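Colleague: Provide a 3D model corresponding to the input given below.
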Amino acid sequence: MEKTITVPSGYVRYLLQQVDKHGFNLSELLDELGIDPREVEMRTEFSAVKFGQLYQRIMWNAQDESFGMVSGGRVPNGTFRMMCHAIIHCTTLERAIYRCNSFYEICRGTKVKPLLVRKGRYAKISFAPVSTVPEEEVRELLQNEAPEVVRTGLSMWHHFISWLIGTRLDLKAAYFMSEQPEDAYHYETLFQSEIKFDQHDNAIVFPARYLDYPIVQNDETLRGFLQTAPYQLIVMVDNDQTLTSQVVALIGKDFSRELPGSEEVAFKLNMSVSTLRRRLSEEETSYQKIKDECRKKAAVNYMDSPQLSINDVAALMGFDEPSAFFRSFKKWTGMTPGEYRKSDSYGQKYSLGTN
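Modeller: Purely as a prediction, here's the structure:
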């Protein structure tokens, strides 16, 4: 049975602390999503799908897309969507990040924008003030910001960039201005790179060659990405550098839409269909096998969210008729959806990034 993708419960507890701090009704919020408070307190891991849904609801209730992230102000809902539309047709990652920088100069609420510096073999992305805000003000903001907020901000930029290019952005290092926390091992797991604390800046550093990578996403894949956001910005990005992992990234996590065919995937990877088939065969798989495995994994993850009915899951998986979903789920797992939710496998939690 597929393992449920999870995040540390500490992430959830911190987010809920912020909700309570801002005066929102915490009990009502958890009840709306069918989350038992004891599930957060007693478990060491929490479903990434449910965490994404929780985060999405909090941002909507707060009317602030920057909730729990570095911004210095309230960012209106819809801002991230418009930024994505502004950059999705950029030819390279470098152009996309520069356009992000320009977009943040004109959007309301934030005092902070991403800053890209390319120097020699490496490049760095850090936080910088928008032009109307004094540098000293943002520096003080970053120095006083909770370490969890900075970690979330850098992690989400890392994952967003990885999604744009269809493969994990392999980091050289991640730097933080804060002192080393007790849960420093979570930083290593999350960024999978050298981690340094007590630094003069908060930044991620990576090989500059990634900046020349093409943006492989398009309007269709963006639609699915936005439907499930911020889920893909939260979960661990796979460290796998194989062609299989790139194909998985291009398939995405929106299964309510028609998935791309092998011809479209091959085109985005700048290779012929025959080359795609040959290289996947060398990795002992095929495009159809990858697609089936992605659908199976998504179905199980959705099924592990009790607030979603089986019909809800069927719709999220793109099935017009629940009966068709029942047949497919049994083919994938050996159980019907109802049998799965009565089994010992239902709701099992595993470590961050497990696939």
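
Colleague: going forward, measure contacts between C-alpha atoms and count neighbours the same way
Modeller: Fine.

Colleague: so where do the strands sit in the stretch 51-200 of the chain?
Modeller: 112-119, 122-129, 173-175, 194-196 (DSSP state E, counting those that start in this stretch).

Colleague: how far away from the center of its chain is the third one?
Modeller: I take that to be strand 173-175. Chain-centre distance of strand 173-175: 19 Å, with C-alpha atoms, centre = their mean, to the nearest Å.

Colleague: helices or strands next to that strand in the packing?
Modeller: Helices and strands touching strand 173-175, by 3 or more C-alpha pairs under 8 Å, 6 or more residues apart in numbering; DSSP states H and E, are strand 194-196, strand 203-207.

Colleague: which elements pack onto the longest one?
Modeller: Under the contact criterion of 3+ C-alpha pairs under 8 Å, 6+ apart, strand 203-207 touches strand 122-129, helix 147-165, strand 173-175.

Colleague: kindly recompute the last result at 10 Å.
Modeller: If you count contacts as 3 or more C-alpha pairs under 10 Å, 6 or more residues apart in numbering; DSSP states H and E, strand 203-207 packs onto strand 112-119, strand 122-129, helix 147-165, strand 173-175.

Colleague: equivalent analysis for the shortest one, please.
Modeller: Secondary structure elements in contact with strand 194-196, counted by 3+ C-alpha pairs under 10 Å, 6+ apart, are strand 173-175, helix 184-191.

Colleague: need the ones you listed in CSV (columns: mean neighbour count and distance to residue 311).
Modeller: Listed next are these as CSV, based on neighbours: other C-alpha atoms under 10 Å; distance: least, C-alpha to C-alpha, whole Å:
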stretch, mean neighbour count, distance to residue 311
strand 173-175, 21, 42
helix 184-191, 16, 33
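
Colleague: next, the second sequence, to be compared with the first:
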Amino acid sequence: MLLIKYKQVLTSGDELSMSSAVAMRIDKNKYGSASNHYLTALFEVAEQNNLDARRLLKHCQIDPAAIGKPGLRVKTERLSRLQSLVWRLLKDESAGLCGMRLKPGTYEMMGQVTVHQPTLRLALQKGIAFYNLILTDNFVELDVQADETTLTINLPHPEKDHKYLFAEMTLLAWHRYSSWLIASSIPLTKVKFNYAPPPHIHEYHYLFPGEHEFNCSHLSISFPDHYLSKPVKQSEGSLSSFMKRCPLELFRQYKSDYSLTSEIRHLLISDIENGLLTINLVASALHMTSRTLMRRLKDEGTCFQQIKDVVRRDRAVLLLTQRSTPINLIAELVGFTDPAAFTRAFRAWTGETPRKFRAMHKDELA
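Modeller: Next comes the predicted model:
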């Protein structure tokens, strides 16, 4: 057995300065990208199942020349799009790597079974029972000790998953979903893998921060026991939103934001082209009253208008770094019918008018 330890590094949740925010959006760094290993593994799965793999890459705006190039990273949005396509075309959420078919919608149905449970413990018990019913009796097991809980995955046919794609996705799916359920990133104390350290092991400190053990008899994740008693904070509405973001959500940075604030931000961003949603519409989409929504946002130290302003501000900043977009059009694209009102709002957000802000950042224009 090989044991490897990684120091856990958590990113700060502090807001960036406006100039840093602009730089972050323009610089195509590693944030939002994934190892080439996953791209190549998905490509090979598609080919092995007689899919037109190169056509799928083109549809996802991925250069086929990137296949098999470990040094080249791929945008997580494009990778998740490719994974979704392969799942859908094969009609199998395991892409044939489990040895037993997982019909499309299985993961979401597990969500429907668990999202209404009062605590994480009960939600996990329901989710485990669901998967053990449709796969094998011991596909997932939960072992609760004095101070540590271990969720174990017993793959029915590990030999089919020779690049460990299904193994990794399964561990990520359970960890990310559990964290999302309680709106808190669950720290991993130990992760066990039933294979040797893979070539892309450098990616594991990002996906699975904590202590790693390889060449084990099973797959498992362990975390502090007290998280089991945490209340489930999600709803049927937020579940729908979460599942629409999968499998992208699985590749997101370990310390994700699972707050109601983040959920509302996702909804507003998705609707910004059509005009921002009202608080009543957002509350309805999340299956709660506007009063409940306002109370929960207050508990998180914010309010609906603040979230709306941040979404508008960030979108405006991004558009202002694009030379060809007229300021009057930008006003419309961020939900203002009056350009003068947009100018006043933008000055309140950043301290500068849109025109002056664009001039100040002319060297960063796309």
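
Colleague: superposing both, give me the TM-score.
Modeller: Once superposed, chain against chain, the TM-score is 0.69 (TM-score structural alignment, normalised by the length of the first structure); 294 aligned residues with a C-alpha RMSD of 3.8 Å.

Colleague: sorry, back to before: from the helices and strands packed on strand 173-175 of the first structure, which stretch is densest packed?
Modeller: strand 203-207 (a mean of 21; mean count of other C-alpha atoms under 10 Å).

Colleague: returning to what we had before: okay, the strands of the stretch 51-200 of the first structure in JSON lines with distance to residue 329 of the first structure next?
Modeller: As requested, those are exported to JSON lines (distance: least, C-alpha to C-alpha, whole Å):
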{"stretch": "strand 112-119", "distance to residue 329 of the first structure": "42"}
{"stretch": "strand 122-129", "distance to residue 329 of the first structure": "42"}
{"stretch": "strand 173-175", "distance to residue 329 of the first structure": "40"}
{"stretch": "strand 194-196", "distance to residue 329 of the first structure": "41"}
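
Colleague: and of those, who's closest to residue 258 of the first structure?
Modeller: Of all the strands of the stretch 51-200 of the first structure, strand 112-119 sits nearest to residue 258 of the first structure, with 33.3 Å by C-alpha to C-alpha.

Colleague: ok, average deviation of that closest one from the second structure?
Modeller: Here the mean offset of strand 112-119 of the first structure against the second structure after fitting is 2.1 Å, by mean C-alpha distance after the TM-score superposition for the first structure.

Colleague: may I see the buried residues of that strand?
Modeller: 112-116, 118 (16 or more other C-alpha atoms under 10 Å).

Colleague: does that strand pack against any helices or strands, and if so which?
Modeller: Checking 3+ C-alpha pairs under 10 Å, 6+ apart, strand 112-119 of the first structure ends up next to helix 93-106, strand 122-129, helix 135-144, strand 203-207.

Colleague: separation between residue 24 of the second structure and residue 302 of the second structure?
Modeller: Per C-alpha to C-alpha, to the nearest Å, residue 24 of the second structure is found 24 Å from residue 302 of the second structure.

Colleague: picking that back up, nearest to residue 26 of the first structure, of the helices and strands packed on strand 112-119 of the first structure?
Modeller: Of all these, helix 135-144 comes closest under C-alpha to C-alpha, at 25.2 Å.

Colleague: contacts made by that closest one with the rest, please.
Modeller: Residues outside helix 135-144 of the first structure that contact it (C-alpha atoms under 10 Å, 6 or more residues apart in numbering): 70-72, 111-112, 127-130, 145, 149-150, 176-178, 200-202.

Colleague: got a PyMOL select line for the buried ones in those residues?
Modeller: Buried members of those, defined by 16+ other C-alpha under 10 Å, are picked up in PyMOL with:
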select buried, resi 70+71+72+111+112+127+128+129+130+145+149+150+176+177+178+201+202
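
Colleague: any idea how far residue 196 of the second structure is from residue 102 of the second structure?
Modeller: 26 Å.

Colleague: typed the wrong thing, it's residue 319 of the second structure
Modeller: 46 Å.

Colleague: ok, these two, which is more surrounded?
Modeller: residue 319 (22 against 13; other C-alpha atoms under 10 Å).

Colleague: counterpart of residue 29 of the first structure in the second structure?
Modeller: In the second structure, the residue paired with residue 29 of the first structure is residue 56, using TM-score structural alignment.

Colleague: I meant residue 221 of the first structure, not that one.
Modeller: By TM-score structural alignment, residue 221 of the first structure lines up with residue 238 in the second structure.

Colleague: contacting residues around that match?
Modeller: Taking C-alpha under 10 Å, 6+ apart as the test, what residue 238 of the second structure contacts is 115, 180-181, 244, 260, 263-264, 267, 285-287.

Colleague: just the buried members of these?
Modeller: 115, 180-181, 260, 263-264, 267, 285-287.

Colleague: mind putting those into a markdown table with distance to residue 204 of the second structure?
Modeller: Converted to a markdown table, those look like this (distance: C-alpha to C-alpha, whole Å):
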| residue | distance to residue 204 of the second structure |
| --- | --- |
| 115 | 28 |
| 180 | 20 |
| 181 | 23 |
| 260 | 28 |
| 263 | 26 |
| 264 | 30 |
| 267 | 30 |
| 285 | 35 |
| 286 | 33 |
| 287 | 36 |
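
Colleague: and the furthest pair within the residues you listed?
Modeller: Pairwise over those, using C-alpha to C-alpha, the maximum falls at 115 and 267, 19.1 Å.

Colleague: just to revisit the earlier point, got JSON lines for the helices and strands packed on strand 173-175 of the first structure, with distance to residue 92 of the first structure too?
Modeller: Output for these, formatted as JSON lines (distance: least, C-alpha to C-alpha, whole Å):
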{"stretch": "strand 194-196", "distance to residue 92 of the first structure": "26"}
{"stretch": "strand 203-207", "distance to residue 92 of the first structure": "15"}
